[in-house]
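Trainee: Return atomic coordinates for the entry below.
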Amino acid sequence: MKLNELRDKEGAVHARKRVGRGIGSGLGKTSGRGVKGQKSRSGVAIKGFEGGQMPLYRRLPKRGFNNIFARDLNEVSVGRIQAAIDAKKLDPKETIDTAALVKAGVIRRAKDGVKVLGNGEITAKVTLDVAGASKSAVEKIEKAGGSVKLPEKAAQEA
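Mentor: Below is the predicted model of the structure:
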């Protein structure tokens, strides 16, 4: 196969519909929109409109709220950290923080911090500087000879 022989699959590219171009085109006059009314015109905005009846989204009660102060944390298990150490992506001798986890590819991007969860096993002696950690994660890390450094507020909550 050569570059000049590359083609899309048959039927993958559709011809553009030219509406309102005469009766012979099949899409003339009303351009396939039927006759009159709101839907035949541009700028239709009737999603959820029920013909004057109280719409469903207004009949149902409001529930819950959105906490604007909630932190969006990356969750990382101790098993993932151990896998990154085994793959030589993380150095257990250095302090592992959010930037190190991003550089190693364990997390894609830093949000409001990292919370370490206790899934999996860890054998390396590591020092973690993170926003939060579950009790089981802290136990596993300390059992392996490591330590977890948490911010003041997170340490009080845990």
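Trainee: CA only for contacts and neighbour counts going forward, please
Mentor: Noted.
Trainee: list the contacts for Ala158?
Mentor: Residues in contact with Ala158 (CA atoms under 8 Å, 6 or more residues apart in numbering) are 133-135.
Trainee: Turn those into JSON lines, columns for secondary structure.
Mentor: What follows is the contacts of Ala158, written out as JSON lines (DSSP: H, G, I helix; E, B strand; the rest coil):
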{"residue": "Ala133", "secondary structure": "strand"}
{"residue": "Ser134", "secondary structure": "coil"}
{"residue": "Lys135", "secondary structure": "helix"}
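Trainee: who wins for neighbours among those?
Mentor: Scoring the contacts of Ala158 on neighbours with other CA atoms under 10 Å, the highest-scoring entry is Ala133 at 26 neighbours.
Trainee: now the strands for the chain?
Mentor: Counting by DSSP state E, one finds strands in the chain at the ranges 74-77, 95-96, 114-117, 127-129, 132-133, 147-149.
Trainee: Mind giving me the packing neighbours of the fifth one?
Mentor: With contacts defined as 3 or more CA pairs under 8 Å, 6 or more residues apart in numbering; DSSP states H and E, strand 132-133 has these neighbours: strand 114-117.
Trainee: Please repeat the previous calculation with a cut-off of 10 Å.
Mentor: With contacts defined as 3 or more CA pairs under 10 Å, 6 or more residues apart in numbering; DSSP states H and E, the packing partners of strand 132-133 are strand 74-77, strand 114-117, strand 147-149, helix 152-157.
Trainee: Let's compare: structure for the following, please.
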Amino acid sequence: MKLNELSPAEGSTKQRMRIGRGVGSGKGKTGGRGVKGQKARSGVAINGFEGGQMPIYMRLPKRGFTPRGQKTTSWVNLGRVAKAVEAGKLDPSNVTEETLVASGLVRNVRDGVRLLAKGDAPKNLNITVTGASKAAIEAVEKAGGKVTVTGAAKDTAAE
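Mentor: As a prediction, this is how the structure comes out:
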């Protein structure tokens, strides 16, 4: 076998359609572009064009700002954690982000999980998360548990 004798397997490649090469080719005359108009010409870029009317994306007000590199965290409330512990889905002695996903409390971790204070904390909860609100940490500690925050210091700030 020689390199100049190699060829692709039969049927694995297809010839490209050569347009604008005569009526007999099946893609001659207008070359599959229909008849006249802006779309028949070369260099068309009309996404969002509304026939000269001010486009909707320019008519609507722009609000807000999203910084680049912003972290998106999933969050879970203490009340939902307590329900999962009561239902036997979670072991309160060792709750991590992975066990929260496995129990169905959090769909995915993203850049971490943040614990929020809505609801009552279960007794003796030992939880490790990326961030937690001050109120959530206080509630867990009042119920005899412990919160370990693995994220940056700004994640622990109250909401």
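Trainee: of all the helices and strands packed on strand 132-133 of the first structure, which lies closest to Asp97 of the first structure?
Mentor: Closest of those to Asp97 of the first structure is strand 114-117, at 8.1 Å (criterion: CA to CA).
Trainee: In the second structure, which residues correspond to that closest one?
Mentor: Counterpart in the second structure of strand 114-117 of the first structure, with TM-score structural alignment as the criterion, is residues 113-116.
Trainee: Quick check: that stretch compared with the first structure, mean distance?
Mentor: Superposed on the first structure, stretch 113-116 of the second structure shows a mean distance of 0.5 Å to its aligned residues (mean CA distance after the TM-score superposition for the first structure).
Trainee: quick one, what contacts Leu128 of the first structure?
Mentor: Leu128 of the first structure makes contact with 92, 94-98, 116, 138, 141, 146-150, according to CA atoms under 10 Å, 6 or more residues apart in numbering.
Trainee: I'd like to know which of those are buried.
Mentor: Members of these that pass the buried threshold by neighbour count (16 or more other CA atoms under 10 Å) are listed as 92, 95-98, 116, 138, 141, 146-150.
Trainee: that older thread, make CSV out of the strands of the first structure and add distance to Ile68 of the first structure.
Mentor: Listed next are the strands of the first structure as CSV, based on distance: least, CA to CA, whole Å:
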stretch, distance to Ile68 of the first structure
strand 74-77, 17
strand 95-96, 29
strand 114-117, 19
strand 127-129, 25
strand 132-133, 19
strand 147-149, 26
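Trainee: just the helices in the first structure please.
Mentor: Under the criterion DSSP state H, helices of the first structure are mapped to 56-59, 78-86, 98-104, 135-143, 152-157.
Trainee: export the ones you listed to TSV and tack on distance to Val126 of the first structure?
Mentor: What follows is these, written out as TSV (distance: least, CA to CA, whole Å):
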stretch	distance to Val126 of the first structure
helix 56-59	51
helix 78-86	10
helix 98-104	13
helix 135-143	7
helix 152-157	18
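Trainee: Could you give the number of residues near Gln38 of the second structure?
Mentor: For Gln38 of the second structure, using other CA under 10 Å, the count is 11.
Trainee: Look up how far Gly48 of the second structure lies from it.
Mentor: Note on Gln38 of the second structure: its distance to Gly48 of the second structure, by CA to CA, to the nearest Å, is 14 Å.
Trainee: just Lys62 of the second structure next, same as before
Mentor: When CA to CA is the yardstick, Lys62 of the second structure and Gly48 of the second structure sit 17 Å from each other.
Trainee: higher neighbour count, the two?
Mentor: Higher neighbour count among Lys62 of the second structure and Gly48: Gly48, with 11 against 8, using other CA under 10 Å.
Trainee: before we move on, back to that, Arg71 of the first structure: which of the helices of the first structure is closest?
Mentor: Relative to Arg71 of the first structure, the nearest member of these by CA to CA is helix 152-157, separated by 11.7 Å.
Trainee: neighbouring contacts of that closest one?
Mentor: For helix 152-157 of the first structure, contacts defined as CA under 10 Å, 6+ apart pick out 130-133, 149-150.
Trainee: And the strands of the first structure: which comes nearest Lys88 of the first structure?
Mentor: Taking CA to CA as the measure, the strands of the first structure were each checked against Lys88 of the first structure, and strand 95-96 came out nearest at 13.2 Å.
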